[in-house]
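> Sharing a sequence plus its predicted fold:
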Amino acid sequence: MEILQVNENVTFSHTTFLLLGFPQFTRSRTLLIIPFLAVYVAILSGNSLLIYQIWVEKTLHSPMYMLISLLFIVNVSCTNTILPPFLLSLVFGYYWISLSSCLVQMSFIYLSVIIESAVLVMMALDRYIAILKPLHYHDIMTKHLLYQLVSIALVRGIILVCPIVISVSKVHFCGSNVIQSFACENMVLLNLGCGDISGVHIIALTIRIFVSALDSSLILISYLDILHATMKIVRGQALRKALYTCSTHLIVAMLCYTSGFLSSIVYRIGPAIPVNMQNLTSAIYFLFPAAVNPIIYGLRVKEIKNCMLRVYRRKKVHEPVQN
């Protein structure tokens, strides 16, 4: 097998690692290039298009749409951190990555995940205020408050990511240098460590549970409160519109937390799950929401959809007539 040839011909140091991607597809890895490259292009184009549309369309300069664009920015950032090295590993069969670069990639991945979760909480807060306190919405949900919330989310992300990265950097690596994954995740690196690494596992698991449990609970409580209140005070078309808007955000949040929970469970099971299956669940966790979020918001949010249709119609009008 190609993996064995690489291991035999290369002298490893434990400051450099070999990123293999999907190790059981070494002989047919070119088959993976097309779908993952297509996903990469779709994520970049879909998210970037809607980011551009939100920022150039003045009618979309409200906190709700600014948060949606921030979610797209986080999706693009996380994707650009993961996919380029992985695509190179598919092209060449493997990809060299230093321990410091691996830790930097891990930092950006987890920072993106934590900020994405915070953005979903901010979206729930925005809808809570808009629906339950509509007369005071513009007084409460100001751009200044939005900037403060984003700053808090960024600081929180950095504070929570640092213990994971620092603890992993102190792990003694004495086993294989082959990372049988497409990204530097803490669980993947810890599998290559020696000695007692239970403390590092506990730190990472505690932070993950804290973020997921706290943020998902806040989102669920806020939307349940919205549902309870709107059923009392709103009827007919207004009720349907309020629930439709909330359901869009809920779908995105469910995709995020469900895929993250699935990935975590698969990794915790460990050897009972094939490596490629572990990698596939990680790919779903990191890439699938980023790919479908623009589609969800583009189709379900009326204002965004109308702006896209207006741009399309203007382009059709200005197209030269073929004789």
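That came through fine.
> all contacts plus neighbour counts: C-alpha atoms, from now on.
OK.
> now Phe72, nearest residue through space, not along the chain?
In this structure, Phe72 finds its nearest non-sequential neighbour in Asn47, 5.3 Å apart by CA to CA, 6 or more residues apart in numbering.
> do the same with Ser98
Among residues not flanking Ser98 along the chain, Thr16 sits closest, at 4.2 Å (CA to CA, 6+ apart).
> And the helices in this structure?
Using DSSP state H, the helices of the chain run over residues 2-9, 30-56, 63-92, 99-132, 137-140, 143-169, 186-190, 198-233, 236-269, 275-300, 302-318.
> May I see the ones you listed arranged in a markdown table, with mean neighbour count and distance to Gly175 as well?
Shown next, in a markdown table, are those (neighbours: other CA atoms under 10 Å; distance: least, CA to CA, whole Å):
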| stretch | mean neighbour count | distance to Gly175 |
| --- | --- | --- |
| helix 2-9 | 11 | 12 |
| helix 30-56 | 17 | 28 |
| helix 63-92 | 20 | 21 |
| helix 99-132 | 21 | 14 |
| helix 137-140 | 14 | 55 |
| helix 143-169 | 16 | 15 |
| helix 186-190 | 19 | 10 |
| helix 198-233 | 15 | 17 |
| helix 236-269 | 16 | 19 |
| helix 275-300 | 20 | 17 |
| helix 302-318 | 13 | 51 |
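> Next up, a structure to set beside the first:
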Amino acid sequence: MMPAENHSVFDPVTYILTGIPGTAESHVWIAIPFCLMYVTTLCGNSLLLFIILTEQSLHEPMYLLVSMLATADLLLSTTTVPKMLAVFWFRAGEITFAGCLTQMFFIHASFIAESTILLAMAFDRYVAICDPLRYTTRLTKSVIGKIGLAVVTRSFCIIFPLIFLVKQLKFCRTNLLPHTNCEHMVIVRLACDDITVNIWYGLAMAILAIGLDAVLISLSYGLILRAVFRLPSKDARLKALHTCGSHICVILMFYTPAFFSSFAHQFGHIIPGYILILLANLYVLIPPMFNPIVYGVTTKEILKCMINRFYRSCSRSSLLS
């Protein structure tokens, strides 16, 4: 489908993702680190999921929440990166309107899900440190299951209305999307209708979902730090801080690109478009790649299980040979 004229209304059948504007000559080279990051994401999160699900000793609330985070990371990256690489390497940017809406839904739903899981993990650490005697009674496997259901339900209910808002729009500009994936605002900016409702809903979603989660996480860690520094023993304080270290790293990697990108969009008239798109790609590349590395290296129990599984595999191989 060819791009439409500025004043002709049409129902988009196919969109064309153009990648990062102004960098077409470098797309092949840009895709190489993106591909390596995606492979690392797939391997790291798949291994983390495998270890947690197969090791009975890791069937604890903290590790089950980590497995949820790994699942959300895999969904977010797999929804976006393969198509991104196809655009960069093969110029295969065609995507149906339904496919674009589906990708948009999973991008934003995965992002909301990750934020909700991080909030649940902050609550887990708060109970473990501030009320350890009630930890096993408050955070049972049943409660973790309900948290998982709440994560899915919340993400679906927040993002699903975007599908209806976009489907009601009339498009009259072009079907060329100057981006690597189908983000909500990238699509609606092609509409010739009033998009005020879309803008306000997107803003409310960011404030009431992501912003509220960030505030509650900050509040949880404020209470955790107050409790930690009241501990009489220095060793106890260090141990308590160590249990939160990996989670804090993940939180910073998740929210920093999000807030920085949102802030940068406010100055889109002075910041080049390719910078904004590269910042947006940080959502789907950086946190999913580093999360399994952070948890695999800094969490002793997970690292120990990985090492034991590796030695068992090596032992079986030597016996068979």
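Ah, there it is. Just so it is clear, the structure is predicted and the values come from calculations on it, not from any experiment.
> TM value for the aligned chains?
TM-score of the superposed chains, computed with TM-score structural alignment, normalised by the length of the second structure, equals 0.92; 314 aligned residues with a CA RMSD of 2.0 Å.
> Counterpart of the residue nearest to Ser98 of the first structure over in the second structure?
Structural alignment places Thr16 of the first structure opposite Thr14 in the second structure (criterion: TM-score structural alignment).
> again with Leu192 of the first structure
Pairing criterion TM-score structural alignment: the partner of Leu192 of the first structure within the second structure is identified as Leu190.
> ok, that match - contacts?
Going by CA atoms under 8 Å, 6 or more residues apart in numbering, Leu190 of the second structure touches Phe171, Cys172, Arg173, Thr174, Asn175.
> Kindly reformat those as a markdown table containing distance to Pro288 of the second structure and neighbour count.
Below are the contacts of Leu190 of the second structure laid out as a markdown table (distance: CA to CA, whole Å; neighbours: other CA atoms under 10 Å):
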| residue | distance to Pro288 of the second structure | neighbour count |
| --- | --- | --- |
| Phe171 | 34 | 24 |
| Cys172 | 36 | 20 |
| Arg173 | 35 | 18 |
| Thr174 | 32 | 20 |
| Asn175 | 30 | 25 |
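> export the residues you listed to TSV and tack on distance to Gly148 of the second structure?
What follows is those, written out as TSV (distance: CA to CA, whole Å):
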residue	distance to Gly148 of the second structure
Phe171	37
Cys172	41
Arg173	41
Thr174	40
Asn175	37
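> between the residues you listed, which is closest to Ala240 of the second structure?
Nearest to Ala240 of the second structure, judged by CA to CA, of the contacts of Leu190 of the second structure is Asn175 at 53.0 Å.
> wouldn't the closest one be in contact with Asp11 here?
No - counting by CA atoms under 8 Å, Asn175 of the second structure does not reach Asp11; the two are 9.7 Å apart.
> Count the residues that sit near the residue nearest to Ser98 of the first structure.
When neighbours are defined as other CA atoms under 10 Å, Thr16 of the first structure has 16 of them.
> Thought Leu99 was touching it, still the case?
Yes - contact criterion CA under 8 Å: Thr16 of the first structure and Leu99 qualify, at 5.6 Å.
> equivalent range in the first structure for stretch 78-85 of the second structure?
When the first structure is aligned by TM-score structural alignment, the counterpart of stretch 78-85 of the second structure is residues 80-87.
> Can you lay out the helices of the first structure as CSV showing distance to Leu20 of the first structure?
Formatted as CSV, the helices of the first structure follow (distance: least, CA to CA, whole Å):
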stretch, distance to Leu20 of the first structure
helix 2-9, 8
helix 30-56, 13
helix 63-92, 6
helix 99-132, 13
helix 137-140, 49
helix 143-169, 20
helix 186-190, 12
helix 198-233, 23
helix 236-269, 17
helix 275-300, 11
helix 302-318, 40
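> Could you work out which of those helices reaches nearest to Gly21 of the first structure?
Nearest of those to Gly21 of the first structure, taken as CA to CA: helix 63-92 at 6.1 Å.
> ok, back up a step: how big's the offset between the match of stretch 78-85 of the second structure and the second structure?
When the second structure is superposed, stretch 80-87 of the first structure averages 1.0 Å from its matched positions, counting by mean CA distance after the TM-score superposition for the first structure.
> What of stretch 48-55 of the first structure?
Here the mean offset of stretch 48-55 of the first structure against the second structure after fitting is 0.7 Å, by mean CA distance after the TM-score superposition for the first structure.
> In the second structure, point out the residues matching that stretch.
Using TM-score structural alignment, the residues of the second structure aligned to stretch 48-55 of the first structure are 46-53.
> ok, and what's touching that stretch?
Leu58, His59, Tyr63, Leu64, Ser67, Ala70, Thr71, Pro292, Gly296, Ile302, Cys305, Met306.
> rerun at 10 Å
Here stretch 46-53 of the second structure makes contact (CA atoms under 10 Å, 6 or more residues apart in numbering) with 40-45, 58-60, 63-64, 66-71, 74, 291-293, 295-296, 302-303, 305-306, 309.
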